[in-house]
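J.: quick one: sequence and predicted model below, then my questions.
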Amino acid sequence: MSLHGAPTSAELIEAVREWIERDVLTSTEGRLKFHSRVAINVLAMVERELEMGERQEADHADRLASLGLADDAEFARAVRNGDLDDRLDDVRAVLRADIDAKLAVANPKYLT
């Protein structure tokens, strides 16, 4: 059950993205066609973030916790202070997983 019911935010975004892909993009050229492609990409990113974001946030928090850290500010401070210099492989693994999660939303093609 959802307070806002149907259609959901994700469904609305998908509908707008599909409309731009089917109707706007195919009937425009030049600058408007370019901006239509940009809008399609932005909406697709929002769709992926809505789909994966909650899980990604939880995974990110788990990765930080594995380093004994509560949040990004603590992580940055620990790196800056050299507190994790003896755990560089762990730090790299956290950063790599975070980058992969960001790419999965921003442009999953870059992961392949």
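T.: Alright, I've got the coordinates. Residues are numbered from 1 along each chain as shown.
J.: drop to CA atoms for contacts and neighbour counts, all remaining ones
T.: Noted.
J.: which residues of this protein fall in helices?
T.: 9-19, 30-66, 72-81, 88-106 (DSSP state H).
J.: same list (these) but as TSV, adding mean neighbour count and distance to residue 2.
T.: Shown next, in TSV, are these (neighbours: other C-alpha atoms under 10 Å; distance: least, C-alpha to C-alpha, whole Å):
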stretch	mean neighbour count	distance to residue 2
helix 9-19	15	11
helix 30-66	15	15
helix 72-81	13	31
helix 88-106	15	24
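J.: comparison target, given below:
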Amino acid sequence: MQDEPGPTELTKAVADFLREDIAPLVSGHNAFKLRVAINMLDLVTRQLTLEAASDAAEERRVQGLLAMQGSLFELNRALADKIANGELDLRTPGLAEHLWQTTMDKLAVDQPTYAAYRRELERSKLQR
């Protein structure tokens, strides 16, 4: 185990520094490239924060759907194969929910400000 700060704190600190201290000083194409770099650091920070829990939950769901063990990669390969050959479809209990939750978890990392994602988060909160 490493001492603090960890990778999450480090990537967030660099992104915040670039956003708050450097971005106001840069213009033109360099400002665009800086914004891309900040977005990348923000994405990595979200991955470090969210990915382990969402991957573990996804692995448990797929294990339940397939009644088998394996790495998440192997499980997803088997799931895709079963969907492709018609063994599983949206009528399979739990499959649609799994696909939806997996999509939502991926959007939380990749596109957390995406309007449709935000709407769905609000809708799901209201349903609870």
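T.: Structure received. Values in this document were obtained by computation on a predicted structure and should not be read as measured data.
J.: ok so, going back, export the helices of structure 1 to CSV and tack on distance to residue 112 of structure 1?
T.: Output for the helices of structure 1, formatted as CSV (distance: least, C-alpha to C-alpha, whole Å):
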stretch, distance to residue 112 of structure 1
helix 9-19, 24
helix 30-66, 17
helix 72-81, 27
helix 88-106, 10
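J.: now residue 18 of structure 2: how far from residue 119 of structure 2?
T.: Distance, residue 18 of structure 2 to residue 119 of structure 2, by C-alpha to C-alpha, to the nearest Å: 30 Å.
J.: more neighbours: those two, which one.
T.: Applying other C-alpha atoms under 10 Å to residue 18 of structure 2 and residue 119 shows that residue 18 carries more neighbours, namely 18 against 12.
J.: show me what contacts the more buried one?
T.: Residues in contact with residue 18 of structure 2 (C-alpha atoms under 8 Å, 6 or more residues apart in numbering) are 34, 38.
J.: same question, the one 5 residues further on
T.: Taking C-alpha under 8 Å, 6+ apart, we find residue 23 of structure 2 in contact with 31, 34, 35.
J.: structure 1: which residue goes with the second one?
T.: Under the alignment (TM-score structural alignment), residue 34 of structure 2 maps onto residue 36 of structure 1.
J.: ok, its match to residue 21 of structure 1 distance?
T.: 8 Å.
J.: with adjacent residues omitted, what lies nearest to the equivalent of residue 89 of structure 2 over in structure 1?
T.: Residue pairing (TM-score structural alignment): residue 89 of structure 2 is matched to residue 85 of structure 1. Nearest residue to residue 85 of structure 1 in three dimensions, chain neighbours excluded: residue 79, at 7.5 Å (C-alpha to C-alpha, 6 or more residues apart in numbering).
J.: for residue 95 of structure 1, see how far away that neighbour is.
T.: Taking C-alpha to C-alpha as the measure, residue 79 of structure 1 falls 12 Å from residue 95 of structure 1.
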